[in-house]
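1. no letters, just coordinates:
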């Protein structure tokens, strides 16, 4: 079917490359009769704004401008990739940004910001850090208070949910699915599976909906990095319902095709075990690709373990969507101390 997209602010360098992972396939998939592994390099959407969030922000910023907004307010963890991308995208398009951030579980923030948080400040974002309990219990009120604050000063703010994951942001990965499927056709195959990390659900929602709208038989699987399988199934279903209502879409989405694995979250969101750091190191050494310990490292580790257990034995081609996050490596640098030289 022909898809009619809403207005877009062009920010990302598209299309991103689709690359085969020959060494990873030979070492971690072929011995188990598994598929060829490819990676869609959405970590290359842009240099500093890199990652999956930029695809969503193209539609979000266009909507902000259409509504006459000059400020973007959004939220996330202290090392949020989405908030970093929002701050930089706002700076590039002449908008202000305000980030409502959740402090790390311990509640302490270093006097010297690192990783994504450092980039937030460099981009000129206003940053408001809140303790975990206050953030979780009062997030809607915090959005309301800051939107009112700007309105009183003659500004108008667009409030963007966690990860830009809602009925608007979903367009980014409907378009992403269309691009990815075209890449695969150009390489002579239709993917059996698309794999991504799921942290707010928006990328998986867009990929799943996009594949259905385009008539692909490809199954999308999200590896959860927080929350349960049931949570993500419900969240993705709700995002797609909001998309359909907001844009008067009558596409008959099949919610039975929402597939989530919550087996590899580990100790919790943003907390990685030794196996994740070793996986990141191995992928860097074998393929020259940098994953991160919050999202892509966990999802890629889960993919390799599930291939080892035979869960992808019926697949010929699997595409891993690299959603970015490389700035998240640096605040967790000590986790890699045992990974040096691992081959």
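-> Nice, I can see it. Note that the structure is a prediction, hence the values are computed from the model and not measured.

2. for the rest of this, base every contact and every neighbour count on C-alpha atoms.
-> Noted.

3. which parts of the stretch 51-200 of the chain are helices?
-> Taking DSSP state H, counting those that start in this stretch to define them, one finds helices in the stretch 51-200 of the chain at 53-66, 81-92, 115-122, 132-152, 171-186.

4. can you tell me how far the closest residue to residue 214 other than its chain neighbours is from residue 269?
-> Closest residue in space to residue 214, ignoring its immediate chain neighbours: residue 1 at 5.9 Å, by Cα to Cα, 6 or more residues apart in numbering. Distance, residue 1 to residue 269, by Cα to Cα, to the nearest Å: 38 Å.

5. below is an additional structure, to be compared with the one above:
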């Protein structure tokens, strides 16, 4: 089974006919792990490097999401996010590479250099950008159009929730946890005492929480909320939404023939709220200070690492606190794209 393409399929061959993967140009998993030369207990998982054209956790998910879309014969993707959405940019870049149409419904968010760069890059990648104004109006537009699409049996348009939160997105990060297990087994890094990751729409946290348990790792997975808990009246980033994603994925795994005691007694997701600050895309003083600290770290592999001040930085504030409170290895799962190619 060593020649199977991803760790998840090596662990559960029964999934092979049920988990189609898109052949994303530039895909480069497994992503490296490295240690800080300034703090021997601080480790970094380079998911900023999942794809050389546009990396980050969204690109890891899209290999699964777009694979299923292609298998179902769908040719258009509609999703939504803020004006400078990383998720929307990842969709635009990878849909363009696969010849899939992409539309991103946009809600207003505070301006910043990264927001402007992402917006322009989505335009350059050929995505149709539809400004909808407020967050609530954007969500209602998304759900309204998705409902109308379901009433049209011949529709070849797929609707993807913000951030790529879907069963496929969760499966991608269950696979990522098995990828980490293989790296631990190979001696590339120690088994982390805890894993810290930023959380927007929840699939990354859901997948890592479920995946770590299925892989038999003892690590605690700690999510840090960096997005609104609700989109208008809809819950979007809460322990409840993460648990619901886990439950939906478990249902799918069981239907595909996967058995494990973990699926009978799901671990509870851990989501820290108090680093969120004043709002979506609004920088916090703690985050800015933690970002400066993080950028001063020297890493054993000397790879370039990107940080931005409104999402990543809040997770880094939690990372620094966990490092101070934890005696064992702490792994930061870095989810922000580090490839500059999309902005060229």
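-> In hand now; what should we look at? Fair warning: this is a prediction, and the values are worked out from it, not measured in the lab.

6. residue 22 of the first structure: which of the helices of the stretch 51-200 of the first structure is closest?
-> helix 171-186 (15.9 Å; Cα to Cα).

7. returning to what we had before: tell me which of the helices of the stretch 51-200 of the first structure sits most buried.
-> helix 81-92 (a mean of 25; mean count of other Cα atoms under 10 Å).

8. which bit of the second structure covers that one?
-> Under the alignment (TM-score structural alignment), helix 81-92 of the first structure falls on residues 86-97 in the second structure.

9. so what's the gap between the matching stretch and the chain middle?
-> How far stretch 86-97 of the second structure lies from its chain's middle: 13 Å, per Cα atoms, centre = their mean, to the nearest Å.

10. same thing with stretch 233-247 of the first structure?
-> On Cα atoms, centre = their mean, the centre of stretch 233-247 of the first structure falls 17 Å from the chain's centre.

11. check stretch 44-54 of the second structure too.
-> 11 Å.

12. then stretch 94-113 of the second structure?
-> With Cα atoms, centre = their mean, you get 16 Å for stretch 94-113 of the second structure.

13. give me the contact list for that stretch.
-> Applying Cα atoms under 8 Å, 6 or more residues apart in numbering, the set of residues contacting stretch 94-113 of the second structure from outside is 24-25, 59, 62, 66, 75-84, 88, 91-92, 125-135, 137-138, 142, 280-282.

14. and the residue nearest to residue 214 of the first structure, how many neighbours?
-> 7 (other Cα atoms under 10 Å).

15. residues touching it, list them.
-> 213, 214, 215.

16. nearest residue to the first one in space, please, no chain neighbours.
-> Nearest-residue entry for residue 213 of the first structure: residue 1, 6.6 Å, with adjacent residues in sequence omitted and distances by Cα to Cα, 6+ apart.

17. quick one, what contacts residue 49 of the second structure?
-> Contacts of residue 49 of the second structure (Cα under 8 Å, 6+ apart): 28, 31, 55, 56, 337, 338, 339.

18. and those residues, which is closest to residue 45 of the second structure?
-> Distances from residue 45 of the second structure to the contacts of residue 49 of the second structure, taken by Cα to Cα, are shortest for residue 31, at 6.9 Å.

19. hang on, the earlier thing: which of the contacts of residue 49 of the second structure does the first structure keep?
-> Among the contacts of residue 49 of the second structure, the contacts conserved in the first structure (both residues aligned by TM-score structural alignment, their matches' Cα atoms under 8 Å) are 28, 31, 55, 56.

20. weed out the non-buried ones from the contacts of residue 1 of the first structure.
-> Taking 16 or more other Cα atoms under 10 Å as the criterion, what is buried in the contacts of residue 1 of the first structure is residue 213.
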